[in-house]
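>>> quick one: sequence plus predicted model below, questions after.
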Amino acid sequence: MKLVKLIANLGYGSRKDVARMFREGRITDADGEVLYADDEVEHARVRVDGEPLDPPAGMVLLLNKPVGYTCSTRDPGRIVYDLLPPRFRLRSPLLSTVGRLDRDTSGALLLTDDGALLHRIVSPKAKLAKVYEATLASDLRGDEAAAFASGTLMLESEDTPLAPAGLEVLGPRHARLTLTEGRYHQVRRMFAAVGNHVETLHRPRIGGLPLADLAPGQWRLLDHRDLKVLFDADQRG
């Protein structure tokens, strides 16, 4: 792939914009030598304004989504893409959220431009564990864990029971819930089904991948080791 197309596909601008960047000498190699549009250079050695080129297609990142942001490109309010470099929204293939967290839910959110990986993660066959911590409006009754683990709990307006889910009580009104599916507003609706209301909801982990030290609004690129941890069956549950 020609450098002009490669750099444009990474969101740095249109091909016309990128061609102008070449003319202005803004695209160089790792040694600072000016590159030309028809040069053949390894991706890792290309620099734009002295900075390494963004990862090629297949990029995956982990974001600690704050409350108040939506997983959308069209919402008139704050969106998760506002937390990323603006060029990330212009990548081709598109950078998409892997599933969604609603506006009032914070925590671990994956984004990728790898369609095959996205489908692998969200596929029900993957049974990838998603861990949530909820604070509740009322004290837990004590029978919620059995109800969630039963595999028979029905959500309002649905006709298929939920897959078994694990519940760990962290306090009278604080619980950790582990799911292997991702229905619409599932955690909130599960607690509503047992007569309670979720006041705050946070997802600290997807699969075996924790947020670790990412502060709200921060993100990091993932590598093959992170993806191995993500899918490590021994880290689930």
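Yep, it's here.

>>> from now on I want contacts and neighbour counts done on CA atoms only, so please keep to that.
Will do.

>>> what ranges do the helices span in this protein?
Taking DSSP state H as the test, the helices found in the chain are 3-9, 15-23, 115-122, 144-149, 186-193, 224-230.

>>> tell me what the fifth one is packed against?
By that I understand helix 186-193. Contact analysis of helix 186-193 by 3 or more Cα pairs under 8 Å, 6 or more residues apart in numbering; DSSP states H and E lists strand 198-206 as its packing neighbours.

>>> repeat that with 10 Å
Judged by 3 or more Cα pairs under 10 Å, 6 or more residues apart in numbering; DSSP states H and E, helix 186-193 is in contact with strand 130-136, helix 144-149, strand 174-179, strand 198-206.

>>> one more: the third one?
The elements that helix 115-122 packs onto, with contact taken as 3+ Cα pairs under 10 Å, 6+ apart, are strand 96-97, strand 105-112.

>>> in CSV: the helices and strands packed on helix 186-193, plus distance to Asp54 and mean neighbour count.
What follows is these, written out as CSV (distance: least, Cα to Cα, whole Å; neighbours: other Cα atoms under 10 Å):
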stretch, distance to Asp54, mean neighbour count
strand 130-136, 28, 22
helix 144-149, 43, 18
strand 174-179, 33, 21
strand 198-206, 24, 20
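
>>> for Met1, which of these is the nearest?
Ranking those by distance to Met1, with Cα to Cα as the measure, places strand 198-206 first at 34.4 Å.

>>> tell me what the closest one is packed against?
Under the contact definition 3+ Cα pairs under 10 Å, 6+ apart, strand 198-206 sits against strand 60-65, strand 105-112, strand 130-136, strand 174-179, helix 186-193, helix 224-230.

>>> for comparison:
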Amino acid sequence: MAKIPTSRVDRLLSSMGYGSRMEMARLAKAGGITLDGADLVDVSKRIPVTRDLPARMVIDGEALDPVAGMVILLNKPLGMTCSHKEDGPLVHDILPARWRRRDPAISTIGRLDKQTSGLLLLTDDGELLHRVISPRRHVRKIYRARLARPLGDGEGALFASGQLVLEGDDKPLAPAELEVVSETEALLGVTEGRYHQVRRMFAATGNHVEALHRERLGGLSLPADLAPGQWKLLGDDEIALIFQEAQGG
């Protein structure tokens, strides 16, 4: 059985973005921190950091945020960027402000470009992040693409061949699956995450992607009732779905 980590209360809350350790000490003395229904005054106390802690601890009248190891599913809207290095609205702006101060930091699992919408995962679990994006895992990503021109007869075979080399690359793409929805709409399943991969794949056939939306990651689908800009925390069963259709070790 894995050993349950412990932490000083002030260090834990500071790492979760609530404020400095001195601010946590002042909040505790004012009766602003409770654990299991009782005031917690001594923030130097070490406590087990368990997944059920948010159900047991109250900070300034609100339930404690999820502890480290959380995974967030966001329906990314158009026009938002996953990078902190670009101007304009960021996907991180959608989340609670104090979450931007968490340590470990919350990072996106892979990226969707500014003009791509849909399923985006964020986590503070570095091990999970690398498992999802690892080429060895072959986690399939399903995109819905709306195209400028009707599909031809050869795109499916070309994408599935494993022989398509994109402009500027020197290595062929892994085989990808194309499902035709209509003349100008298709679902494309890829297991890699190259720069603007889906757009460049259709460009290689002389077509142009007018709209792109990610619907699924592994066996995890974007919930139909999750509107653009909304997010939810994933439970262990939902996280496991990410690898349900994955191949490899």
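In hand now; what should we look at? Just so it is clear, the model here is predicted, and its values are computed rather than measured.

>>> highest average neighbour count across the helices of the first structure?
With neighbours defined by mean count of other Cα atoms under 10 Å, none of those is more surrounded on average than helix 3-9, at a mean of 21.

>>> measure Gly31 of the second structure to His213 of the second structure for me?
Between Gly31 of the second structure and His213 of the second structure the distance, using Cα to Cα, to the nearest Å, works out to 47 Å.

>>> for the aligned partner of Gly88 of the second structure in the first structure, give me its contacts.
Under the alignment by TM-score structural alignment, Gly88 of the second structure pairs with Gly77 in the first structure. For Gly77 of the first structure, the contact set (Cα atoms under 10 Å, 6 or more residues apart in numbering) comprises 68-70, 103.

>>> out of those, which are buried?
Those of these that meet the buried threshold are 69-70, 103, by 16 or more other Cα atoms under 10 Å.

>>> quick check, nearest of those to Ala146 of the first structure?
Each of these was scored against Ala146 of the first structure by Cα to Cα, and Arg103 proved nearest at 29.1 Å.

>>> do you know how far the closest one is from Asn64 of the first structure?
Summarising the geometry, the distance separating Arg103 of the first structure from Asn64 of the first structure, computed by Cα to Cα, is 13 Å.

>>> identify the contacts common to these two.
In the contact map built from Cα under 10 Å, 6+ apart, the residues linked to both Arg103 of the first structure and Asn64 are Val80.

>>> how close does Asn64 of the first structure sit to Leu95 of the first structure?
Taking Cα to Cα as the measure, Asn64 of the first structure falls 16 Å from Leu95 of the first structure.

>>> among those two, which residue is more densely surrounded?
Neighbours per residue, other Cα atoms under 10 Å: of Asn64 of the first structure and Leu95, the larger number sits with Asn64, 25 against 21.

>>> quick check, that one in contact with Leu211.
Yes: look at Asn64 of the first structure against Leu211 with Cα atoms under 10 Å: they come within range, at 6.8 Å.

>>> hey, what's in contact with both of those two?
Overlap of the contact sets of Asn64 of the first structure and Leu211 (by Cα under 10 Å, 6+ apart) consists of 107-109, 203-204, 218-220.

>>> which pair in those spans the largest distance?
Within those, Arg203 and Arg220 form the most distant pair, 16.4 Å apart (Cα to Cα).

>>> what is the equivalent residue in the first structure for Glu215 of the second structure?
Checking TM-score structural alignment: Glu215 of the second structure goes with Pro204.

>>> next, count neighbours for the aligned partner of Arg91 of the first structure in the second structure.
When the second structure is aligned by TM-score structural alignment, Arg91 of the first structure is paired with Arg102. Look at Arg102 of the second structure: counted by other Cα under 10 Å, it has 19 neighbours.

>>> quick one: Arg102 of the second structure from Gln197 of the second structure, how far?
For Arg102 of the second structure, the distance to Gln197 of the second structure equals 31 Å [Cα to Cα].

>>> just Glu215 of the second structure next, same as before
Using Cα to Cα, one obtains 16 Å as the distance from Glu215 of the second structure to Gln197 of the second structure.

>>> for the equivalent of Gly32 of the second structure over in the first structure, what are its contacts?
Gly32 of the second structure maps onto Arg26 in the first structure, with residues paired by TM-score structural alignment. Contact criterion Cα under 10 Å, 6+ apart gives 18, 20, 32, 34-35, 47-50 as the residues in contact with Arg26 of the first structure.

>>> one more time with 6 Å
Remark: with contacts taken as Cα atoms under 6 Å, 6 or more residues apart in numbering, Arg26 of the first structure is in contact with 48-49.

>>> what do you get for Arg47 of the first structure?
Applying Cα under 6 Å, 6+ apart, we find Arg47 of the first structure in contact with 27-29, 53.

>>> compare those and tell me which is most surrounded.
Per-residue neighbour counts (other Cα under 10 Å) across the contacts of Arg47 of the first structure peak at Ile27, which has 27 neighbours.

>>> number of nearby residues for the closest residue to that one other than its chain neighbours?
When the adjacent residues along the chain are set aside, Ile27 of the first structure lies closest to Val48, with 4.7 Å between them (Cα to Cα, 6 or more residues apart in numbering). Each residue near Val48 of the first structure was counted by other Cα under 10 Å, and the total is 18.

>>> please apply the same query to Asp159 of the first structure.
A count of nearby residues for Asp159 of the first structure, using other Cα under 10 Å, gives 8.
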